[in-house]
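Trainee: Structure for the following, please:
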Amino acid sequence: MSQTATLLVIDDEPQIRKFLRISLASQGYKVLEAENGTQGLAQAALGKPDLVVLDLGLPDMDGQQVLRELRQWSTVPVMVLSVRASEVQKVDALDAGANDYVTKPFGIQEFLARVRALLRQVPQRGSAPACVSIGPLTVDLALRRVTLEDADVTLTRKEYALLAQLASHPGRVITQQQLLKDIWGPTHVGDTHYLRIVVGHLRQKLGDDPMAPRFIATEAGVGYRLLAPVQ
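Mentor: I've put the predicted structure just below:
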């Protein structure tokens, strides 16, 4: 990738952001900045960066949470840049979808080399849309906002996680086992009643009739599908 790439730096320390902005700009990169996780997710959706540099110690949410939410709708390469140096923290970040992990303090030349290496990587699959609309239903994955007829819909954490999974792959069937593994964990892949309950509650809140669905279709014995968005 050429050095006209756009990088997003999510870090609450102004001096770190300034240092990285100057260093990256000197190499020809365009730099976007965010001082917290909420801003970072919004910038990631709107600015469409080629690489995200993410601090874990953010004021509004942990960087691990930012990474998990980002991975619901984007495959952009992510470099974690953090003072947290424990092996557990590194493994957690990499398992959550980080592509690289650099601990502070760091050498700028090594950092730039790692940036170049990540920018050379080609994503194995395209990014899911950051915002999906199906008739009156809109799921904004970047802002974690669901609206129906322009009114906010209040969902539980599990209900939102389920809808976000389906919205990340509109029109595609997501198996029961995959949904249970991703939302409840690998030890619950057989607990299909959990899934039925949450789907039922979600349908009630969306006013979706399972016999004539507008939004969520059941593929009997297989899984669920968010009906393809209207073009």
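
Trainee: Only C-alpha atoms from now on, for both contacts and neighbour counts.
Mentor: Noted.

Trainee: In contact with the residue most central in space within the chain, which residues are there?
Mentor: Centroid-nearest residue in the chain: Leu70, 1.8 Å away (criterion: Cα atoms, centre = their mean). Taking Cα atoms under 8 Å, 6 or more residues apart in numbering as the criterion, Leu70 is in contact with Leu41, Ala142.

Trainee: Let me know the distance separating it from Thr147.
Mentor: 20 Å (Cα to Cα, to the nearest Å).

Trainee: for comparison, sequence B:
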Amino acid sequence: MSSSLQHQARGPEVKYRILLLEDDQQLASLILQFLVERQCSVYHAANGNDFMKAIHHRHYDLIISDVVLPDASGFKLLDQFRRQINCPLIFLSALSSVEDQVTGLRLGANDYLVKPVDPHLLWAKIEASLRAHRTLPPADPSICFGPLTIDLVTRQAKVRDNELPLTSTEFDLLHIFAEQPTRLLSREYLFRRMVGREFDGQDRVIDVRISRLRKKLDAVCYGVGDGVVIHSIRGRGYSLNATSGID
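Mentor: Below you'll find the predicted structure:
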């Protein structure tokens, strides 16, 4: 049975949005209470299946993950979803061997804490990981998908040599699509990434922004052969795909 649950921070301000992957309900409750008291909005996933849904539909500032789960391995999940995880990740596990800790860090985790852990130490590690993440430059200053190139430093996008005249919000939207090309992204996920709050089921701002971005992509890609296009699947979401044409 799924036990995913969103726990909102008290008050109007949310400091961090955190995904907690932990199957021990008692421990999860203690961590949740501690983080919510510190103005965090926490989404709790108790197994790998819930984690996969959470990664697809929401954006997080940080992930705390157990390693041993009832239906998956935290190590394998991190390796599988490395491209979708664009935030710091901390492993919190009862596995205490040096080998396990080295494995977690080599997979790309920002830290590895052994249970039981003092919650104040966990909080210090969370803030340290987020500070380091904010100061790091992009690992690669550009993203390429087919004929599309996105420069993350200059914030310019091109299809072949044709520059896309994008607004700041349109660039951010295209960046999200280019991070996960061909993957179907739900309206809820895009709304959360772009607007910064949960989708209420009514707001059409994402549809409007995608429509404008599509028109600009179509204008630049028309007649150049290979291009990129945003496909939509009714009721499910959108995806960025490469197209082939004749010069």
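
Trainee: picking that back up, can you find the partner of the residue nearest to the centre of structure 1 in structure 2?
Mentor: Aligned counterpart of Leu70 of structure 1 in structure 2: Phe81 (TM-score structural alignment).

Trainee: what's near enough to touch the residue mapped onto Lys115 of structure 2 from structure 1?
Mentor: Aligned counterpart of Lys115 of structure 2 in structure 1: Lys104 (TM-score structural alignment). Contacts here follow Cα under 8 Å, 6+ apart; on that basis Lys104 of structure 1 touches Leu81, Ser82, Val83, Arg84.

Trainee: Which residue in structure 2 aligns with the second one?
Mentor: Right, Ser82 of structure 1. For Ser82 of structure 1, the residue aligned by TM-score structural alignment is Ser93.

Trainee: ok, Gly63 of structure 1 - how many residues close by?
Mentor: For Gly63 of structure 1, the count of nearby residues is 23 (other Cα atoms under 10 Å).

Trainee: Any figure for the gap between the residue nearest to it when sequence neighbours are not counted and Gln3 of structure 1?
Mentor: In this structure, Gly63 of structure 1 finds its nearest non-sequential neighbour in Leu56, 3.8 Å apart by Cα to Cα, 6 or more residues apart in numbering. Leu56 of structure 1 sits 26 Å away from Gln3 of structure 1 when distances are taken as Cα to Cα.

Trainee: So which of those two has more stuff around it?
Mentor: Leu56 (24 against 13).

Trainee: Residue in structure 2 paired with that one?
Mentor: Looks like Leu56 of structure 1 aligns to Val67 there (TM-score structural alignment).

Trainee: so what's its match up against?
Mentor: Ser73, Gly74, Phe75, Phe91, Leu92, Ser93, Leu95.

Trainee: at 10 Å instead, please
Mentor: Val67 of structure 2 makes contact with 21-23, 73-78, 91-95, 100, 104, according to Cα atoms under 10 Å, 6 or more residues apart in numbering.

Trainee: Just give me the longest helix of structure 1.
Mentor: helix 192-206 (DSSP state H).

Trainee: in structure 2, which spans are helices?
Mentor: So, for structure 2 - with DSSP H - the helices run 25-37, 48-57, 74-80, 98-106, 119-135, 168-179, 187-195, 205-221.

Trainee: what about the second one, how far off from structure 1?
Mentor: Taking mean Cα distance after the TM-score superposition for structure 1, the mean distance separating helix 48-57 of structure 2 from the aligned residues in structure 1 is 1.7 Å.

Trainee: List the buried residues of that helix.
Mentor: For helix 48-57 of structure 2, a neighbour-count test (16 or more other Cα atoms under 10 Å) marks Gly48, Asp50, Phe51, Ala54, Ile55, His56, His57 as buried.

Trainee: The first one pairs with which position in structure 1?
Mentor: Think Gly48 of structure 2. Using TM-score structural alignment, Gly48 of structure 2 sits opposite Gly37 in structure 1.

Trainee: Kindly provide the distance from that match to Ser86 of structure 1.
Mentor: Taking Cα to Cα, one finds Gly37 of structure 1 at 22 Å from Ser86 of structure 1.

Trainee: re earlier: from the contacts of Lys104 of structure 1, which would you call buried?
Mentor: Buried subset of the contacts of Lys104 of structure 1 (neighbour count, 16+ other Cα under 10 Å): Leu81, Ser82, Arg84.
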